[in-house]
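Student: have a look at this prediction, sequence included:
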Amino acid sequence: MSVPVHEQIAESLRSAIRTGDLAVGAPLPSEAQLCERWRTSRAPVRQALAALRSEGLVGGGPGRPPVVRRATLVQPFDTFLSFSRWAHLIGAEPGQRTLECALRPAPAQVADAMGLEPGDRVVQLLRLRSVDGVPAMVERSTFTAAVGRVLFDRDLDAGSVYSYLVADGLRVGPARHVIDAVGADEQDAELLSTPVGAPLLRERRTACTEDGTVFEHSDDRYRPDRVVFTIDNSPDGHPAPGRTWGAAAPAAPGPGRGDRA
């Protein structure tokens, strides 16, 4: 199925913002220029610009040319479990560097979150996640030993963790997410190139199998000048119809279901 023209236009502009071809404060091409470039009418162009405005990437209104307002990456809640999938959806290149993958006794706080006994064996994973080569998030994931053991035989810098787990038979179910702010500790500061104590967006996730058994608990910390979270809803609790999600990147890579990379 072909991608609608307005989505192609919107993604092209997001990519230009992400790469810096359109810097913060720069004007976007005029509607006439976009119509000529894409060989289309003004309707798809205006729909694309409306999507970028709703995402907060561009500003300007009737009679004023749209300009780039920010270039922060947007992480929508419908892809929160998959950092890699989200990055690919916005046309960015996800990256990861595995710093640790270890089998050890579960710390008390993690054991409590996962419904385990303190000291039960778990697999803990520490990775630095990036978007287009720019550090964006420190990922600390804990898996039950039965689920996580498969990761010791996989290249965690080359593939999706969840893809490995699903291929091994894991049936992913619902997840609960708690989002707050936390000051960067020394490890966060070093990995994300930010001062100790600098505010980070934190997402703590507890993920279950289809039968409700907890298999993962994570603590992911994002640089807020690299990634922001978005929620889109309607009075009936369903996503707004016709919503187009996207993002722009470094200058200024999540949410509810899906699979995590």
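Tutor: That came through fine.
Student: could you use CA atoms for every contact and neighbour count after this?
Tutor: Will do.
Student: mind checking the end-to-end distance for stretch 96-112?
Tutor: Terminal residues of stretch 96-112 lie 28 Å apart, using C-alpha to C-alpha, to the nearest Å.
Student: same thing with stretch 85-104?
Tutor: OK, stretch 85-104 end separation, C-alpha to C-alpha: 29 Å.
Student: which of the residues in that stretch are buried?
Tutor: For stretch 85-104, a neighbour-count test (16 or more other C-alpha atoms under 10 Å) marks R85, W86, A87, I90, G91, A92, E93, P94, G95, Q96, C101, L103 as buried.
Student: also this one, for the comparison:
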Amino acid sequence: MDSTPMPDPAFAPVEADGAHPPYVLVRDALAHAIAAGTLPGGSRLPSERHLCTQLAVSRGTLRRALGALRELGVIEASERRGWQVRTAAFSHAAGGAALEGFTALNHDLGRAVTAKVLQSRTRRASSAESDLLDVESGATVFELRRLRFLDGLPVCLTHDLVPRAVAAGIGAVDFTTGSLFAHLASTGHAPATARFSVRAAPATADQAPALDLAVREPVLLTVRTSLDAAGAVVAHTREAYRADRYELRLTLG
């Protein structure tokens, strides 16, 4: 067996863009390498000297970027191995996820957010859906199904139901890059509170190929009912996340 250690990955020097501090550019470069699998979950980060040389930044800038990645839950400090990539490559707090939305939250973290629209249509709600959305039976709803990507990697499948009454013009939105929550905000129905739950389950035959998983590999299933400031339900969302690319963090008390 060849025991020759793998060489440390190469990085392009970060270039100032005038809009972001250097540490943010370094943070985003490392986050992209982690998301893309160049630095896989459980692996040790290259030495600070190597990273500083490759990225052409000072030790202070690098350490600030590493601290930011730790705060995001992307890396962790190990007494024996230095900085180590956490197994879950994408991480966020439930409060932000519930109220800010997937697109805005991940844009704020420097991630490229895109989607493949699997279904987009207006139809009548079933009796059960009418109860979920607190609308009259048979009310018109907008249904949206997407496969969502972060930095080009498939992360989750989403299924949204929105009462048509709160979503004027929604059919014209390009949801390959557009945000459902941003559109709701533009119509005066920004989510203000939410009921949120999460559980683990094996991937189904439909979910597995979309998320590049084997059938019955673990996924995390979330259900979120979003309400506006007046207490009206504005969206009911079901999501299936790859368990190795998603981490949910809660602050209790």
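Tutor: Yes, it's here. Owing to the predicted nature of the structure, the values given are computational and were not obtained by experimental measurement.
Student: what's the TM-score here?
Tutor: After superposition, the two chains reach a TM-score (TM-score structural alignment, normalised by the length of the second structure) of 0.74; 231 aligned residues with a C-alpha RMSD of 3.1 Å.
Student: I'd like the buried residues of stretch 85-104 of the first structure as JSON lines, with secondary structure appended.
Tutor: Shown next, in JSON lines, are these (DSSP: H, G, I helix; E, B strand; the rest coil):
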{"residue": "R85", "secondary structure": "helix"}
{"residue": "W86", "secondary structure": "helix"}
{"residue": "A87", "secondary structure": "helix"}
{"residue": "I90", "secondary structure": "coil"}
{"residue": "G91", "secondary structure": "coil"}
{"residue": "A92", "secondary structure": "coil"}
{"residue": "E93", "secondary structure": "coil"}
{"residue": "P94", "secondary structure": "strand"}
{"residue": "G95", "secondary structure": "strand"}
{"residue": "Q96", "secondary structure": "strand"}
{"residue": "C101", "secondary structure": "strand"}
{"residue": "L103", "secondary structure": "strand"}
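Student: now do the strands in the stretch 1-150 of the first structure.
Tutor: Here the stretch 1-150 of the first structure has its strands, by DSSP state E, counting those that start in this stretch, at 58-59, 67-68, 73-76, 94-105, 121-131, 134-144.
Student: now the last one: which residue numbers in the second structure?
Tutor: Mapped onto the second structure with TM-score structural alignment as the criterion, strand 134-144 of the first structure occupies residues 153-163.
Student: then the fourth one?
Tutor: The aligned range for strand 94-105 of the first structure in the second structure is 113-124, by TM-score structural alignment.
Student: the third one too?
Tutor: Equivalent residues of strand 73-76 of the first structure are located at 90-93 in the second structure, counting by TM-score structural alignment.
Student: ok, the residue mapped onto R85 of the first structure from the second structure - contacts?
Tutor: Counting by TM-score structural alignment, R85 of the first structure lines up with A104 in the second structure. Going by C-alpha atoms under 8 Å, 6 or more residues apart in numbering, A104 of the second structure touches S179.
Student: please apply the same query to N106 of the second structure.
Tutor: N106 of the second structure sits next to A112, V113, L150 when contact means C-alpha under 8 Å, 6+ apart.
Student: what's the separation between the closest residue to V117 of the second structure other than its chain neighbours and S120 of the second structure?
Tutor: Distances taken as C-alpha to C-alpha, 6 or more residues apart in numbering put R146 closest to V117 of the second structure, at 4.5 Å, once the chain neighbours are dropped. For R146 of the second structure, the distance to S120 of the second structure equals 9 Å [C-alpha to C-alpha].
Student: one more: R148 of the second structure?
Tutor: To S120 of the second structure, R148 of the second structure is 14 Å away according to C-alpha to C-alpha.
Student: what do you get for P46 of the second structure?
Tutor: 44 Å.
Student: swap in A139 of the second structure?
Tutor: When C-alpha to C-alpha is applied, the distance between A139 of the second structure and S120 of the second structure equals 17 Å.
Student: then V166 of the second structure?
Tutor: Distance of V166 of the second structure to S120 of the second structure, computed by C-alpha to C-alpha: 16 Å.
Student: quick one, helices of the stretch 101-250 of the first structure?
Tutor: Ranges of helices in the stretch 101-250 of the first structure, per DSSP state H, counting those that start in this stretch, are 108-114, 145-148, 161-167, 186-192.
Student: on average, how far is the last one from the matching bit in the second structure?
Tutor: Helix 186-192 of the first structure, aligned to the second structure and superposed, deviates on average by 2.8 Å (mean C-alpha distance after the TM-score superposition for the first structure).
Student: can you get me a residue count around the aligned residue in the second structure for L200 of the first structure?
Tutor: In the second structure, the residue paired with L200 of the first structure is V219, using TM-score structural alignment. Counted with other C-alpha atoms under 10 Å, the neighbours of V219 of the second structure add up to 25.
Student: ok, V219 of the second structure to V198 of the second structure distance?
Tutor: Taking C-alpha to C-alpha as the measure, V219 of the second structure falls 10 Å from V198 of the second structure.
Student: sorry, back to before: rebuild the strands of the stretch 1-150 of the first structure as TSV, extending it with distance to Q8 of the first structure.
Tutor: As requested, the strands of the stretch 1-150 of the first structure are exported to TSV (distance: least, C-alpha to C-alpha, whole Å):
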stretch	distance to Q8 of the first structure
strand 58-59	17
strand 67-68	18
strand 73-76	18
strand 94-105	21
strand 121-131	21
strand 134-144	25
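Student: what sits against G212 of the first structure?
Tutor: By C-alpha under 8 Å, 6+ apart, G212 of the first structure lies in contact with G173, P174.
Student: again with the one 5 residues further on
Tutor: Under the criterion of C-alpha under 8 Å, 6+ apart, the contact list for H217 of the first structure reads V110, A113, M114, S141, T142, F143, R204, R205, T206, A207.
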